[in-house]
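A.B. asks: Predicted model follows, preceded by the sequence.
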Amino acid sequence: MPPLSRALLPAALLLPLAAAAEERPAPLAALEAQGLTVHGRFAAPGGLDGYAASANGQAMTVFVTADGEHAVVGNLVDAEGNNLSAAPLERLVHGPQDAETWASLADSAWILDGRDDAERIVYVFTDPNCPYCRQFFQAARPWVEAGEVQLRHVMVGILERDSPRLAISLLAADDPSAALAAHEAGTPVEPLDALPRRWELALQENHTLMERLGLVATPGLVYRVDDRLRTAQGMPSEERLAEILGPRP
């Protein structure tokens, strides 16, 4: 595999203290100088040292030879063709990244839809002018009303000129959950004349989070399958709906 291109890699991120204290083999240090971020080290067969890393949001493994003079970027397979890179990447890169993303979603400006003790949580990037958001809201009623799924509507305003005002009006309502339910049932929220600065900033942060997740359409759905984060955009098919919300009650 050719060396990582400087043009394709961002500036190097700060490393965890433990990783930074470790002296890097020269090839790995060279890759870090090009923007590679090392998340952790792991044991590898054949005298190799394995490193879980990422660049431009893409996870990868780097294997350094025993003499410390050369490195190979890519997956390592055994004699049966098993990918020996998958487990370290899951443990050292994907797992922590998913946990960080889930925490960011929890800290975003969202409107509760469902019971607090629901077993499954789904985040929904919702625009007040989105017909597919309304369709998803109605389609999810059996799961929500059965107490099996809690939807957290991360409000955004991206579709129409008045979308930001409507989104903020819903977030700032005395009872946001009731206001959103009425809005999606056909009784539009009354837009505020003066928008609270707090909610303007929160809406912008929601937009930034949506962009960071690579979502460009609403509803933008973020959910978990086997402890891994998954995303979907637009109104899901019946099959995808079951994956997102679980078996129909």
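C.D. replies: Sure, I can see it.
A.B. asks: rest of the way, CA atoms for contacts and neighbours
C.D. replies: Will do.
A.B. asks: ok, Gly114 to Pro128 distance?
C.D. replies: Separation of Gly114 from Pro128 (C-alpha to C-alpha, to the nearest Å): 18 Å.
A.B. asks: for Ser237, same thing?
C.D. replies: 21 Å.
A.B. asks: the more surrounded of these two?
C.D. replies: Taking other C-alpha atoms under 10 Å, Ser237 and Pro128 do not tie; Pro128 has more neighbours (28 against 9).
A.B. asks: and here's the other structure:
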Amino acid sequence: MAAEQPAPHYLPASTAATFENAPAIVEGALGKNVKSTIYVFMDPNCIFCHYAWKAFQPYEAVGLQVHWIPMGFLKPDSPGKAAALLQAQDGPALMRELEMKFSEKDESGGIKPLEKVPSATQTKLSGNAKMFRDFGFDGTPTIIYMTSGGRWADVSGLPPLNSLPTMLNLPEQPITDPSLQRFH
């Protein structure tokens, strides 16, 4: 039996500029190759964010661009890891390392946290967390996407994999990762 499609929660169009300009790590398709863009509030130690990252990889290959909006609240080292992502010379490369070395057993992102978060970076992280709260979101990942009808919507948590083509406005891609099979 297929998992149910999540019911979208619609956001006012006026809020788009807020999350579109959030400090983020941009991963996936670039330039004219972008066919769909989503925004994801995440914590570096969130296992469901990790699963979302894995699920989005095949879609990134066919035109998905993901703006990962980091926050740091789940574990004591979450803020340092989120700061490391924002400070990285190559944010997408560090994001990939975070996920490729993610410990599912310990639910821990696979990068070293910054020991001291610079105040400018802390301001960005605090702004992301405030935006998350102001929107009324309550869990990570929270995925913001444009519906086929042209409205911004969000879903909290990892949606069923069979809902991704509709959410992302992209053709279905095979997802064969064994850790994701329970989300089909």
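C.D. replies: That came in fine, so what should we check first? Being a predicted model, the structure only gives us computed values, none of them experimental.
A.B. asks: Quick check: TM-score for this pair?
C.D. replies: Once superposed, the chains reach a TM-score of 0.78 (TM-score structural alignment, normalised by the length of the second structure), with 153 aligned residues with a C-alpha RMSD of 1.6 Å.
A.B. asks: just checking, what residue in the first structure corresponds to Gly150 of the second structure?
C.D. replies: Residue correspondence to the first structure (TM-score structural alignment): Gly150 of the second structure is matched to Asp227.
A.B. asks: same deal with Arg96 of the second structure?
C.D. replies: Aligned partner of Arg96 of the second structure by TM-score structural alignment: Ala181.
A.B. asks: Need the three-state assignment for its match.
C.D. replies: helix (DSSP: H, G, I helix; E, B strand; the rest coil).
A.B. asks: What is the neighbour count of it?
C.D. replies: 17.
A.B. asks: show me what contacts Leu28 of the first structure?
C.D. replies: Contacts for Leu28 of the first structure (C-alpha atoms under 8 Å, 6 or more residues apart in numbering) come out as 62, 64, 71.
A.B. asks: how close does the second one get to Ala30 of the first structure?
C.D. replies: Here the distance between Val64 of the first structure and Ala30 of the first structure works out to 12 Å (C-alpha to C-alpha).
A.B. asks: Show residues contacting the longest helix along the second structure.
C.D. replies: Longest helix in the second structure, counting residues (DSSP state H): helix 119-134. Residues from elsewhere that reach helix 119-134 of the second structure (C-alpha under 8 Å, 6+ apart): 18-19, 22-23, 41, 69-72, 79, 82-83, 86-87, 138.
A.B. asks: ok, which pair from the residues you listed is furthest apart?
C.D. replies: Using C-alpha to C-alpha, the two most remote members of the contacts of helix 119-134 of the second structure are Gln87 and Asp138, lying 25.4 Å apart.
A.B. asks: Looking only at neighbour counts, state which of the two leads.
C.D. replies: Neighbours were counted for Gln87 of the second structure and for Asp138 using other C-alpha under 10 Å; Gln87 has more, 17 against 11.
A.B. asks: can I assume Leu85 of the second structure sits in a strand?
C.D. replies: No: the assignment for Leu85 of the second structure, made by three-state DSSP, is helix rather than a strand.
A.B. asks: Report the contact partners of the equivalent of it over in the first structure.
C.D. replies: Leu85 of the second structure maps onto Leu170 in the first structure when the alignment is built from TM-score structural alignment. Contacts for Leu170 of the first structure were tallied using C-alpha under 8 Å, 6+ apart; they are 176, 179-180, 189.
A.B. asks: Confirm for me that Gly80 of the second structure is in contact with Leu114.
C.D. replies: Yes: Gly80 of the second structure is in contact with Leu114 according to C-alpha atoms under 8 Å; the separation is 4.5 Å.
A.B. asks: Which secondary structure state is assigned to the residue nearest the centre of the second structure?
C.D. replies: Nearest to the geometric centre of the second structure sits Val40, at 3.1 Å (C-alpha atoms, centre = their mean). Look at Val40 of the second structure: counting by three-state DSSP, its state is strand.
A.B. asks: That one maps to what in the first structure?
C.D. replies: Under TM-score structural alignment, Val40 of the second structure pairs with Val124 in the first structure.
A.B. asks: what do you get for Val26 of the second structure?
C.D. replies: For Val26 of the second structure, the residue aligned by TM-score structural alignment is Leu112.
A.B. asks: what's near enough to touch its match?
C.D. replies: 150-153, 176-177.
A.B. asks: could you redo the last one with a cut-off of 10 Å?
C.D. replies: 123, 150-154, 176-178, 180 (C-alpha atoms under 10 Å, 6 or more residues apart in numbering).
A.B. asks: distance of Thr126 of the first structure from Gly114 of the first structure?
C.D. replies: 16 Å.
A.B. asks: More neighbours: which of the two?
C.D. replies: Thr126 (27 against 20).
A.B. asks: What are the contacting residues of the strand or helix carrying Val155 of the second structure?
C.D. replies: For Val155 of the second structure, the element it lies in under DSSP states H and E is strand 152-156. Applying C-alpha under 10 Å, 6+ apart, the external contacts of strand 152-156 of the second structure come out as 6-16, 38-41, 137-147, 167.
A.B. asks: Tell me how far that strand lies from the chain's centre.
C.D. replies: Centre-to-centre, strand 152-156 of the second structure and its host chain are 12 Å apart (C-alpha atoms, centre = their mean, to the nearest Å).
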